[in-house]
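Asks: Sequence first, predicted model second:
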Amino acid sequence: MKRILSTTRGRVAAAAAAITAVLLLAYGMPALALAGEVPPGTDAGGVDISGLSPEAARARLEEEFGRPGPLKVEAAGRTVTMKPKDLGVTLDAGATVARAMDGHTTPAGIARSLFGTRTVPPAVEVDDDLLDRRIAALARKVDRRPREGAIAYRGLEPQVTLPTAGRVLDRKEAARAIREAFLARRDEVTLPVRTTPPSVPAAKVREIAASTARAAVAGPLTLTAGDERASLSRDQLASRLRFVPDGHGGMRPAFDASTLVDDLRDDLVAEERRPRDAAFRIANGRPQVVPSRAGRDIDPDGLAKAVTSALASGERVVEVPVVQAQPDLTTAKAKRLGVREKVGSYTTQHPCCAPRVTNIHRIADIVDGHLVMPGQTFSLNGLVGRRDRARGFVEAPMIMNGRFVNDVGGGVSQFATTMFNAVFFGGFEDVQHTPHQYYISRYPAGRESTVSFPQPDFRWRNDSRYGVLIKTSYTDTSITVDFWSTKRWDIESESSGRYNVKGFRKMKDSGPDCLPMEGVQGFAIDVWRIFKKGGKVVRKQRFHTVYQPEPRLTCTART
């Protein structure tokens, strides 16, 4: 019995040994065969790397993922073409191969290699900072804020500007799409763009225009300041009123009061209560400061808020905020301006009593006492505006299109010429002056300027660190412009002889508006402004002027 058991055990052990040997052989031979190679049936991002050595597998991956070349990135019609590495996206071929070979010699790996396939996701390195910067640069070209709707007025009629949607690049999804395009080895990718709606829909804008905006200008507003009253007409209201989004899906009135205060001040704030700027007067041949005064004035921002609040609530009476106000030019500031001596002066002559003299005197009165601050550019048209009968200007001859014609304000070029010479000898910067087309004998040749409205203008800049006080005076036969400031230069003038002289032609005209012209030769001339300090020449400035021949025009009576 014992022998039988012993024999049986021997046979079992022999069989187990045989099975083990078979298994070891079945595992060992494939393991030995697969050692050092990428397993069969291995795919990495669509690239077959089966049976390759690690080095060959890396080379194939780098070749395949580099084959598509630059990536065309498009968003909302904007396109950039860049290499993936310049977008911060690169393939780690070594890590990808390592993934493919991980566990391939285990029994499970051997079985999968012998009887199945394996797909390995490529190992991608992403420089998030670089990719974010590239996407942000594209977003700056793509993103567009919604254009909000608005309501303004043409006359008294509300005019609607309809809103339009905006757009924004979805940056997070854009980064994902670029990575996916790289993995799929595509050569182009379209990035997602979201639409951003305006805060107020178009239908709502139209509704407010037809109701609230129309009601806002249905009648005038009554403005009060204590016991004082004024009226804001429908036209005044409409020209300064808009409706804009209120941030809560509706629209609110927005009123611009910045240009309205000057119109209302006389009605709502007594003159003796208003601030008064410091000024200058000439006494005993020297400038003296007339002290400033604090006072009460309309607050533009407060007025705008009061009007918009009234319109929003449907009120037609507005309490205007009047606040304590300081003058723009205080006594202390005026004293620091250095207005202490005459630095430039010029006088021109004219015959007495012609209509043009009225215009010369009128423009002189407007300019008299004007203060030009350091660095400021003075514009004659900007200060005086259009010459009209309402302010005392009359018709007088002027040059227009090469002929003398009568026009309101004619003759004021003599004032411009006089001021130009005060600028010249005061040493200030000439910004814009336009010589007359024809030479006029009462002016110094090459040192004169015409002016009309709106152009040509006469402009000069106070390029000093001192204020310049302009004082004007006149007689029946002369006009004088004086500049008071702090003297910087001694100015001299030199002129060339007249050259390129041209004769004039003779003409006749029987028209009812004909004004005769005496005929003057044309010529060119150069004038130098010489800047001196301490008797030494510092610099010279050349003014080149060309005058056209003035025809001799004879006006003949119609037959």
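Replies: Here it is on my side, so go on.
Asks: from here on, contacts and neighbour counts on C-alpha atoms
Replies: Noted.
Asks: Which elements pack onto the lengthiest helix in the chain?
Replies: If you go by DSSP state H, the chain has its longest helix at helix 2-34. Here helix 2-34 touches helix 107-115, going by 3 or more CA pairs under 8 Å, 6 or more residues apart in numbering; DSSP states H and E.
Asks: Name the residues of the helix or strand where I151 lies that are buried.
Replies: I151 belongs to strand 150-154 when assigned by DSSP states H and E. Residues A150, I151, A152, Y153 are the ones in strand 150-154 that count as buried (16 or more other CA atoms under 10 Å).
Asks: Check it against this one:
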Amino acid sequence: MLVFLAALLVLTVGSLGGFYTYDFLRTDVIEGVYLENLSLGKLKRDAVIQRLQEYLEPRLQEPINFEADGVVGTLTAAELGYGFDYAKMADQALRAGRTGNWFLQRAARRRILKEGLFIRPQVTVDREKFQRALEPLREKTQVEPVSAQWEVLPDRRQVKLIPAQPGQTIDYDRLALLVTELLKQAPPYSVSLPFREIKPRLDTEEAVNLGITEVVASYRTYFSPSNTSRVKNIRLAAESIDNKILLPGEVLSFNRLTGPRLPESGYEEAPVIINGELVPGVGGGVCQVSTTLYNAAVLANLTILERNKHSLPSAYVGLGRDATVYYDYLDLKIHNETVRPVLIKAIVGRDYIEVLILGKWVYDWRVQIEVEDLETIPPVWTERYDPSLEPGQRVIEKEAMPGRKVRVWKKYVGPGGVVSREILSVDTYQPINGVVRVGSMPKN
């Protein structure tokens, strides 16, 4: 009896061992493994990959309709940078029923054979190509945010807060997941574009908390609208400082806000003052913006850290009230040493630029600017002999202009008169010497 049982055990183990060895030496997919309704059973790895490619590759060429209040664009998955990881799917199919010990594998294979094992498409995407392909749709559907703004009312004293409006743009992360899930099923394909909110630079709550309720100071200068290049330069520079918020303790640099005044930034050639001469230069007119800002800032009781005068008087502002700038060399710097935030608004009209400082005036006095004339500096005339002229004839070749020296005062004026005053600057404008051609030799 014992001999019989021993023999039976040997036969059983031998047969099981043979089956075990055979199963583990197999290199094809076991029966019952599918991708969707596509059978992968009894296929070796290369054959699995080929069958998957034949089945899934057409999906990459199917049009995908992108919708946002109607169809806004159509692209294929291939154009979007999508593909399938065929090797990963083949390996997944080959591993089916081949993990764990022998008994677990046998149980898994019986279950797979009876119920089936369905693997899912493994989708890949090139994110850079994905976003590049969607750029036209982004441009078509994106809504830019609008920050909270203050509108200056016609009385030029009161302001009205206009609430902010959030923007929207395509949510690439969510959209990539949606398209990935689409490709795991059969066409046709359509997807609603998901959007994410773009927050404005200044939202309504932040604007309210700034406490800006009125125009605390303003200054206006005028220009000729006929010089279109100069007007364009003024507009560009004004846009750079418009809606700039200056918090308590912050310093404004005009050069930092406007950047280099270069043709590639849109600036054009217009007259500028260089070394006492009015000559053509790129960015001519920008100094009128800095000058207007300077005067408004002084009237708003902001502190001037840096200001430079022109070498010649300016036609658009009085002596001592100009502020020239030259990128990376001469700057206008304004420090908000008050206890409240201020906002700068720059408005360019047909023939004027106006800078308004918005905030909340908390003093019982106002600022005034007074210019004291200290000295007139006579010019020097140079005579040049011109044989083409008649004796005694004189022709002015270059007009002369006297120089001036002025002292500029900042006065604090209350209901009862001047409370105090301080010197803003003492400025000297050198004379422009003249040249006259004469019809006889000049006397020694």
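Replies: Looks like it arrived, so ask away. If you're wondering where the values come from, they're calculated on a predicted model, not measured in any experiment.
Asks: about what we covered before: which one of the buried residues of strand 150-154 of structure 1 is nearest L25 of structure 1?
Replies: Using CA to CA, A150 is the member of the buried residues of strand 150-154 of structure 1 that lies nearest L25 of structure 1, at 85.6 Å.
Asks: My guess is the closest one contacts P158. True?
Replies: No. Using CA atoms under 8 Å as the test, A150 of structure 1 is too far from P158 to be in contact (9.9 Å).
Asks: Tell me which residues touch V406 of structure 2, please.
Replies: L319, G320, V371, E372, D373, L374, E375, V426, D427, T428 (CA atoms under 8 Å, 6 or more residues apart in numbering).
Asks: Distance-wise, check D476 of structure 1 relative to L23 of structure 1.
Replies: 133 Å (CA to CA, to the nearest Å).
Asks: typo on my end, it should be L223 of structure 1
Replies: For L223 of structure 1, the distance to L23 of structure 1 - CA to CA - is 106 Å.
Asks: what about the two, which has more around it?
Replies: Shown here are L223 of structure 1 and L23; by other CA atoms under 10 Å, L223 has more neighbours (22 against 12).
Asks: Run through the neighbouring helices and strands of the strand or helix carrying that one.
Replies: Assessed by DSSP H and E, L223 of structure 1 sits inside strand 221-225. The contact analysis (3+ CA pairs under 8 Å, 6+ apart) places strand 221-225 of structure 1 against strand 228-232, strand 317-319.
Asks: Tell me which residue of structure 2 matches up with A26 of structure 1.
Replies: For A26 of structure 1, the aligned position in structure 2 is a gap, per TM-score structural alignment.
Asks: Now the element after the helix or strand harbouring N233 of structure 2, going C-ward?
Replies: Secondary structure assignment for N233 of structure 2, by DSSP H and E: helix 228-241. Following helix 228-241 of structure 2 in sequence order, the next helix or strand is strand 244-246 (DSSP H and E).
Asks: Specify, as a residue range, where that following strand falls in structure 1.
Replies: Taking TM-score structural alignment, strand 244-246 of structure 2 hits residues 370-372 over in structure 1.
Asks: contact partners of that stretch?
Replies: F378, N462, G467, V468, L469, I470, K471.
Asks: one more time with 7 Å
Replies: Stretch 370-372 of structure 1 is contacted from outside by F378, N462, G467, V468, L469, I470, using CA atoms under 7 Å, 6 or more residues apart in numbering.
Asks: With stretch 273-290 of structure 1 instead?
Replies: 291-297, 325-331, 334-335, 339-341.
Asks: Buried subset of those as a PyMOL selection?
Replies: Under the burial definition 16+ other CA under 10 Å, those of these that qualify are selected in PyMOL by:
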select buried, resi 291+292+293+294+295+296+297+325+326+327+329+330+331+334+335+339+340+341
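Asks: Just the contacts of stretch 273-290 of structure 1: which are in strands?
Replies: G295, R296, D297, A325, E341 (DSSP state E).
Asks: Helices of the stretch 51-200 of structure 2, start to end?
Replies: 86-95, 102-115, 127-133, 135-141, 172-182 (DSSP state H, counting those that start in this stretch).
Asks: What is the corresponding segment of structure 1 for the longest one?
Replies: With TM-score structural alignment applied, helix 102-115 of structure 2 matches no range in structure 1.
Asks: just checking, what packs against that helix?
Replies: Helices and strands touching helix 102-115 of structure 2, as assessed by 3 or more CA pairs under 7 Å, 6 or more residues apart in numbering; DSSP states H and E, are absent.
Asks: Buried residues of that helix, list them for me.
Replies: Buried, per 16+ other CA under 10 Å, within helix 102-115 of structure 2: Q105, R106, A108, R109, I112.
Asks: Redo those residues as CSV? Include distance to G17 of structure 2.
Replies: Shown next, in CSV, are those (distance: CA to CA, whole Å):
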residue, distance to G17 of structure 2
Q105, 14
R106, 13
A108, 18
R109, 17
I112, 22
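Asks: Would you mind confirming that V435 of structure 2 makes contact with V395?
Replies: No. Checked against CA atoms under 7 Å, the pair V435 of structure 2 and V395 is beyond contact range at 8.8 Å.
Asks: contacting residues around T324 of structure 2?
Replies: Counting by CA under 7 Å, 6+ apart, T324 of structure 2 has contacts C287, S290, T291, N308, K309, H310.
Asks: Looking only at neighbour counts, state which of V435 and V395 of structure 2 leads.
Replies: Ranked by neighbour count (other CA under 10 Å), V435 of structure 2 and V395 place V435 first, with 17 against 14.
Asks: Surely that one is within a strand?
Replies: Yes. Under DSSP: H, G, I helix; E, B strand; the rest coil, V435 of structure 2 falls within a strand.
Asks: OK, contacts around it?
Replies: For V435 of structure 2, counting by CA under 7 Å, 6+ apart, the contacting residues are W381, T382, E383, I396, E397, K398, E399.
Asks: Now the buried members of those.
Replies: E383.
Asks: from the contacts of V435 of structure 2, which is closest to L52 of structure 2?
Replies: K398 (88.6 Å).
Asks: pretty sure that closest one is in contact with G434, am I right?
Replies: Yes. In terms of CA under 7 Å, K398 of structure 2 counts as a neighbour of G434; the distance is 5.1 Å.
Asks: circling back to that earlier point, ok, so of the contacts of stretch 370-372 of structure 1, who is nearest S6 of structure 1?
Replies: When the contacts of stretch 370-372 of structure 1 are compared against S6 of structure 1 (criterion: CA to CA), the nearest one is N462, at 128.0 Å.
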